[in-house]
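[1] coords please:
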Amino acid sequence: MKLVVQVKLEPTPEQTAALEATLRACNEAANWLSALGHARGQVSRRALQCLAYAQLKARGLAAQPALHVLRKTADAYTVLNANIRNGNLGRPGAKRRRKAESKPITFRPGAAQPYDDRCLSWQLDAGTVSIWTTAGRLRGVAFACSRQVRKMLAEHRKGESELIHRDGLWFLMATCDVPEASAIEPTDFIGVDLGIVNIATTSDGVIHAGRALNRHRKRQRELRRKLQKKGTKSAKRVLKRQRRKETRKATETNHIIAKRIVTEAERTSRGIGLENLSGIRQRARLKKPQRVALHSWAFAQLGRFVEYKARRAGVPVVYVDPAYTSRRCAECGYIDKANRVSQARFECRSCGVVAHADRNGSRNVRALARELWRRGAESHAPAPGAGAGRGPVVTASGGCRAASLVP
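    Coordinates of the predicted model:
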């Protein structure tokens, strides 16, 4: 299983200038290459290398960085073409699709740049790295790292790393190939009902409330509204400083919830049943005030976190169809829209059972997961490719960031 470890660099002012110049040169070369490949209709790795490898080296890039620029550009077009084929940019002739197809892909001046072991070496004992730049090899660039991350780098680092400049800070994203635990045969399942008011409710009766996170989101929305209305330079500076705060809070909350669920499943030798909520934003029809809550609901992220943590623990994960889980009685199986009296209250019209609505739903998820596993359903946790991108992200401090995963 691949994990991506985030390590914070602490360069000197001279080293910072060299790193900034390197990212700028690499991304200028990528933009030039993208325009050339788009104009000639040749955007595959092989075609771009035959077309412009020598010219990239003439622009001041060494051999390996030039190859990384080629691959980065070709991969960007691969993703674009996949989105077009899958209809993510609309049907043929759609305005959004025409706009994407009509112009070359561009890269920000500070966009990430890949590095391999020929361009980047780690001195873990000294806490430094040696990295290629357009100004020559930089040696002794310090990095900050927790003991856990340092151990992971020493034992499992493998493959490429990426240099990232974000919010004035420098990071290296290093890929680690961590061995997976052998999957257990579950004795039962923990059903997890996902929601907005209660982020996750388990069939054991544990409720992970979303009250604090929802209050935080409301405060952040109100703050953004006031600052945008004010529109001064100082207000814009505060907006820039606050822009990822809500996302970081949601990510941290999802990490904590996912770890508690997986730990309990591992301790009791059970699997985990989750609702497959993909496409719910397209299916749901809500009033305008409710749309903000729906579109800020990070249920997919929580599912990814549960998946990758379960993979590390050998716990099977099964996704079930969420249809009628909130209307079905977990005792007698009777389904009726009227069973769901309110957000929190469930009253069965057939057998008279009264229960917490989310707990009743989680029991239904548990029953469905158990039945699917009995029929031979495949676990989503040990399956190759689970998670997002090339792997989860472990932060150097053990904390959380947007779109990151922490063990």
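
[2] contacts and neighbour counts: CA atoms only from here.
    OK.

[3] Residue 359 is in contact with residue 193, isn't it?
    Yes. Using CA atoms under 8 Å, residue 359 makes contact with residue 193 at a distance of 7.4 Å.

[4] so what sits against both of these two?
    Listed as contacting both residue 359 and residue 193 by CA atoms under 8 Å, 6 or more residues apart in numbering are 201, 202.

[5] Which residue ranges of the stretch 1-150 of the chain form helices?
    For the stretch 1-150 of the chain, the helices defined by DSSP state H, counting those that start in this stretch cover 13-40, 45-58, 63-85, 95-102, 147-156.

[6] How about residue 177, nearest residue that isn't a chain neighbour?
    Excluding the flanking residues, the one nearest residue 177 by CA to CA, 6 or more residues apart in numbering is residue 2, at 4.6 Å.

[7] From residue 68, how far out is that neighbour?
    20 Å (CA to CA, to the nearest Å).

[8] More neighbours: these two, which one.
    Between residue 2 and residue 68, residue 2 has the larger neighbour count (other CA atoms under 10 Å), namely 23 against 17.

[9] I figured that one was touching residue 174, is that so?
    No. Applying CA under 8 Å as the test, residue 2 and residue 174 come out as separate, 10.2 Å apart.

[10] From residue 133, how far out is residue 25?
    Taking CA to CA as the measure, residue 25 falls 10 Å from residue 133.

[11] this one next, for a side-by-side:
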Amino acid sequence: MSENPLPTPGTTSPPVSPPAGVSASPPADGFAEAARLDAADPLAALRRAFVLDDDTVYLDGNSLGALPAAVPGRLAEVIGREWGELRIRSWTESGWWTAPQRIGDRIARLIGAAPGQVVVGDSTSVNVFKALVGAVRLTATADGPRGGVRDQILVDSGTFPTDGYIAGSAARMTGCTLVPVPAADLPSVAGPRTAAVLVNHVDYRTGELHNLPAVTAAAHAAGAPVVADLCHSAGALPVNLDALRVDFAVGCTYKYLNGGPGSPAYLYIRAEHQDRFDSPLPGWNGHRAPFEMTADYRPAPGAVRGRVGTPDILSMLALEAALEVWDGVDLAEVRAKSLALTDYFLARVAALAPEASAVPVTPAEHARRGSQVSLRCTDAAAVMAELIRRGVVGDFREPDVLRFGFTPLYTSFTDTERAARTLATVLRERPR
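    Predicted structure coming up:
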């Protein structure tokens, strides 16, 4: 459950600012306004880089991104040539062995990190475990035996469930206590007993953008490292890990990075921590000399020590092809379009839908909003099912939250207008 109470149906939602150059109540022909905005969109051409169909408005990229058009051909090459013909030679000749670092550097640019700090592999859950246990071990190394002093792991209480499960296991493993705290309160709660802080950059349910700079600064003032979960922010907004001095970060690649179902996650290890990062999963791929096959584990230098087992090459190279669409993309333009799309959607739903039929739970303030809009309504599951039947694909979260993810690389204002109109129609037609 999110730490911020969700508004109940019938309450007044915060005022919504329209996109730049758009009135709060666009003309009756909203499609003309949407077309004008699409014509002025500097990212509009990128839509052609994805496999989309005209019959569907796809607003579930915050769960699974659309297929980049370059991926099928690249996978065919990997399977037919690199695996089918070169076979084991591809570990060296095709660069398979270094793919986790190479692709990690591609992702690094998208999360504000210098090269050499991101490694790709495993799932987000596995990487949360590695990062969080490693973070706690850093404080033990820095402060000596905790002796009951640094014995708490703080986690935002609205965290994605798996993060909470993993954090609980990490706490038991390291002799700590897990302390769930509302994300807004993490800066004030961090203190001398804090061994590490785990925070989601964007709340998966409400779309709220948490104050990562404030959390990081407060944790560091208390002498504790921060682990940031970027699953719902990387590829949707600038993150600036290096500038914020975040210690560790993890994230999936199948949402806004469009890497495909189950594509490998990534782990960011800040450069200054790499020599002291003690992974709880010391696999052979993270060994200094993996092919010596020694009985003792000697960690590799740099972020490579975050690797564990043999990388999942097919999905990893599909991800690499998917990331090519980001070449030359300005993240400031991505953020500006994200906010404009979500502003537009909120304004149009407010104008078109029956009063109080869909109450925003996503903050109106830009500084507190990710790239999704969550609306609370009764019969949310049935409403979403009907939206999908009519060609508008989002999702919902129990018990009553509709979620709509806006992916700036391929979501258009025309998509957004159609989605708002269809939602309004469904809400008007449902039984009372």
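
[12] Just the TM-score for the two chains, thanks.
    Put the two chains on top of each other and the TM-score (TM-score structural alignment, normalised by the length of structure 1) is 0.30; 192 aligned residues with a CA RMSD of 6.6 Å.

[13] how deep is the nearest residue to residue 45 of structure 1 once chain neighbours are set aside tucked in, by neighbour count?
    Nearest non-adjacent residue to residue 45 of structure 1, counting by CA to CA, 6+ apart: residue 74, 5.4 Å away. Per other CA under 10 Å, the neighbour tally for residue 74 of structure 1 reads 24.

[14] Wait, a helix at residue 336 of structure 2?
    Yes. Per DSSP: H, G, I helix; E, B strand; the rest coil, residue 336 of structure 2 lies within a helix segment.

[15] And it, how far from residue 342 of structure 2?
    To residue 342 of structure 2, residue 336 of structure 2 is 10 Å away according to CA to CA.

[16] do the same with residue 71 of structure 2
    To residue 342 of structure 2, residue 71 of structure 2 is 28 Å away according to CA to CA.

[17] In contact with residue 175 of structure 1, which residues are there?
    2, 3, 4, 5, 157, 158, 159, 160, 161, 391.

[18] How is it assigned, secondary-structure-wise?
    Here residue 175 of structure 1 is recorded as strand under three-state DSSP.

[19] What sits closest to it if chain neighbours are left out?
    Once flanking residues are discounted, residue 175 of structure 1 sits nearest to residue 4: 4.5 Å by CA to CA, 6+ apart.

[20] Check residue 368 of structure 1 too.
    Ranked by CA to CA, 6+ apart and with sequence neighbours excluded, the top spatial neighbour of residue 368 of structure 1 is residue 320, at 6.4 Å.

[21] That neighbour - how many residues pack around it?
    22.

[22] Just list the residues touching it, thanks.
    Contacts for residue 320 of structure 1 were tallied using CA under 8 Å, 6+ apart; they are 273, 274, 275, 276, 365, 368, 369, 372.

[23] Just the closest of the residues you listed to residue 121 of structure 1, please.
    residue 274 (41.1 Å; CA to CA).

[24] And the closest one, how far from residue 208 of structure 1?
    Distance, residue 274 of structure 1 to residue 208 of structure 1, by CA to CA: 15 Å.

[25] what do you get for residue 33 of structure 1?
    Distance, residue 33 of structure 1 to residue 208 of structure 1, by CA to CA: 49 Å.

[26] the more surrounded of the two?
    Each of residue 33 of structure 1 and residue 208 has its neighbours counted (other CA under 10 Å); residue 33 has more, 27 against 19.

[27] right, and the more buried one touches residue 53 too?
    No. Taking CA under 8 Å as the definition, residue 33 of structure 1 is not a contact partner of residue 53, at 9.6 Å.

[28] and for the two, which residues touch both?
    Common neighbours of residue 33 of structure 1 and residue 53, counting by CA under 8 Å, 6+ apart, are residue 70.

[29] helices or strands up against the strand or helix carrying residue 252 of structure 1?
    Assessed by DSSP states H and E, residue 252 of structure 1 sits inside helix 245-267. Packing contacts for helix 245-267 of structure 1, counted by 3 or more CA pairs under 8 Å, 6 or more residues apart in numbering; DSSP states H and E, involve helix 211-230, strand 271-275, helix 299-313.

[30] and the angle for that helix with strand 271-275?
    140 degrees (axes from the mean of the first three to the mean of the last three CA atoms, to 10 degrees).

[31] Give me the buried positions along helix 245-267 of structure 1.
    246-255, 257-259, 261-263, 265-266 (16 or more other CA atoms under 10 Å).

[32] Fine by me, thanks again.
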